[in-house]
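> just a sequence and a predicted model for now, questions to come.
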Amino acid sequence: MSKPRERILSTSMVLFHQQGYNSTGINQIIDEAKVSKASFYQHFKSKDELCIEFFNKRFDYWVSELENFTSDAKTVEEKFMKSFDFLVYMNKKEDFRGCSFLNIMSEIPGDKIEIHNVIRNHKSKLREAFNEDLKDDLLSAHIYLLFESSILTSQLYKSNELIEKSKLITQQLLKSSTSH
């Protein structure tokens, strides 16, 4: 059996993603991870600290999956097209669960500043990556907004339709930016 910290993290990865923050209690994590309460608090001072660790692990996982999915792209345009395809893939894999970061952000009060900062930091990294690829702040912001909003709307409608439309819009934006 894995170590208590690993079991707590792996249990919270599933529960926070599937149930959210408020619906996941420490006692449920302790029970499902098969650890004692003392062991939980030995590894994590609070549920908030565990949530931050969840976000860091989830971000690393998500970025790694995205990079693997787009790694064979030959052009920036192809990379962005594959990025939208990745969203479709994740919706199939995770049953339209959406973005864990935004799901949890909507649940927690504004005074949980550390958690909000972690969410903002991870979202900023994605924006920076888009800008790094495109080297055009306005264009990358536009595509980033299409990307993020298509995650939300696909979760809302349980459909990939708006991801596909965002992909087409992105393709047009990229074509028109290179034709100038």
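Yes, it's here.
> from here on, contacts and neighbour counts on C-alpha atoms
Fine.
> how much space between residue 71 and residue 58?
Distance, residue 71 to residue 58, using C-alpha to C-alpha, to the nearest Å: 19 Å.
> which one of the two is surrounded by more residues?
Using other C-alpha atoms under 10 Å, the more surrounded residue of residue 71 and residue 58 is residue 58, with 16 against 11.
> for that one, which non-adjacent residue is spatially closest?
Once flanking residues are discounted, residue 58 sits nearest to residue 13: 7.4 Å by C-alpha to C-alpha, 6 or more residues apart in numbering.
> second structure for comparison follows:
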Amino acid sequence: MKQTSSDPKQRILETATRLFYQQGYHATGINQVIAEAEVARASMYLHYDSKEALLSAFLNYRHEYWFSRLRAAVEAVNTPKKKMMAAFDFLHSMNEKEDFRGCAFLNILSETTEKDAEALVIIQNHKQELRDYIAGILSAETPLVRTQVYMLFEAALVESQLFRKQWPVVDGKKMVNALLGAGK
């Protein structure tokens, strides 16, 4: 894939983002990142002193990318229920766009070990921000309902990746619609 950025640091990050998300963290070697980003090894280590530092940069970059698109989808409508319906529509569209690769954070979580403490913190923070975001949308609902909606959202994301089908997102959306009341 031809890189679009003339900035070596950005090319490295974009390349690592694509490779870590498509292949996995452990299956992607630094030599592959360097080759596909078309940078010198020295440039790689000037910007990212280790593969772990590149992993952290990837997770932070993915967080910003993912949340900006979620917010754009959700904030286009004006009621809590419509916002949650839009969040499930966002999952549906991301599945289509990204070929059911699922949650980049959970994918990386499955590869982490105790030496990846920084990555774990970033993943936990991402999920907590998502949980808080949903809770903010549903602030008029009980804590239990807010948690149930979050869990249905997460389950729809994971199950749609597992089965490579949209039915978990469609069914999750229906369940949230019923949970939030048909008349709202």
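Done, it's in. These numbers come from a predicted model, not from an experiment.
> TM-score of the superposition?
Superposed pair, TM-score by TM-score structural alignment, normalised by the length of structure 1: 0.94. Supporting alignment: 178 aligned residues with a C-alpha RMSD of 1.5 Å.
> follow-up on the earlier one: just give me the match in structure 2 for the residue nearest to residue 58 of structure 1.
Counting by TM-score structural alignment, residue 13 of structure 1 lines up with residue 17 in structure 2.
> wait, doesn't its match sit right on residue 60?
No. Using C-alpha atoms under 8 Å, residue 17 of structure 2 is not in contact with residue 60, being 10.2 Å away.
> more crowded one of those two?
When residue 17 of structure 2 and residue 60 are compared for neighbours, residue 17 comes out ahead with 23 against 16, by other C-alpha under 10 Å.
> now the more buried one: which helix or strand?
Using DSSP states H and E, the element containing residue 17 of structure 2 is helix 8-23.
> could I get the buried residue list for that helix?
In terms of neighbour count (16 or more other C-alpha atoms under 10 Å), helix 8-23 of structure 2 has its buried residues at 8-9, 11-17, 19-22.
> what lies in contact with the helix or strand just after it?
Later in the chain than helix 8-23 of structure 2, the nearest helix or strand by DSSP H and E is helix 30-37. The contact list for helix 30-37 of structure 2, computed with C-alpha atoms under 8 Å, 6 or more residues apart in numbering, reads 1, 3, 8, 11-12, 15-16, 19, 40-41, 44, 51.
> helix 30-37 of structure 2 vs structure 1 - mean distance after superposition?
Helix 30-37 of structure 2 differs from its equivalent in structure 1 by a mean of 0.5 Å after superposition (mean C-alpha distance after the TM-score superposition for structure 1).
> against residue 53 of structure 2, how distant is residue 122 of structure 2?
12 Å.
> just to revisit the earlier point, any chance of the buried residues of helix 8-23 of structure 2 in JSON lines, plus distance to residue 118 of structure 2?
Putting the buried residues of helix 8-23 of structure 2 into JSON lines (distance: C-alpha to C-alpha, whole Å) gives the following:
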{"residue": "8", "distance to residue 118 of structure 2": "24"}
{"residue": "9", "distance to residue 118 of structure 2": "20"}
{"residue": "11", "distance to residue 118 of structure 2": "23"}
{"residue": "12", "distance to residue 118 of structure 2": "20"}
{"residue": "13", "distance to residue 118 of structure 2": "17"}
{"residue": "14", "distance to residue 118 of structure 2": "20"}
{"residue": "15", "distance to residue 118 of structure 2": "21"}
{"residue": "16", "distance to residue 118 of structure 2": "17"}
{"residue": "17", "distance to residue 118 of structure 2": "17"}
{"residue": "19", "distance to residue 118 of structure 2": "20"}
{"residue": "20", "distance to residue 118 of structure 2": "16"}
{"residue": "21", "distance to residue 118 of structure 2": "18"}
{"residue": "22", "distance to residue 118 of structure 2": "21"}
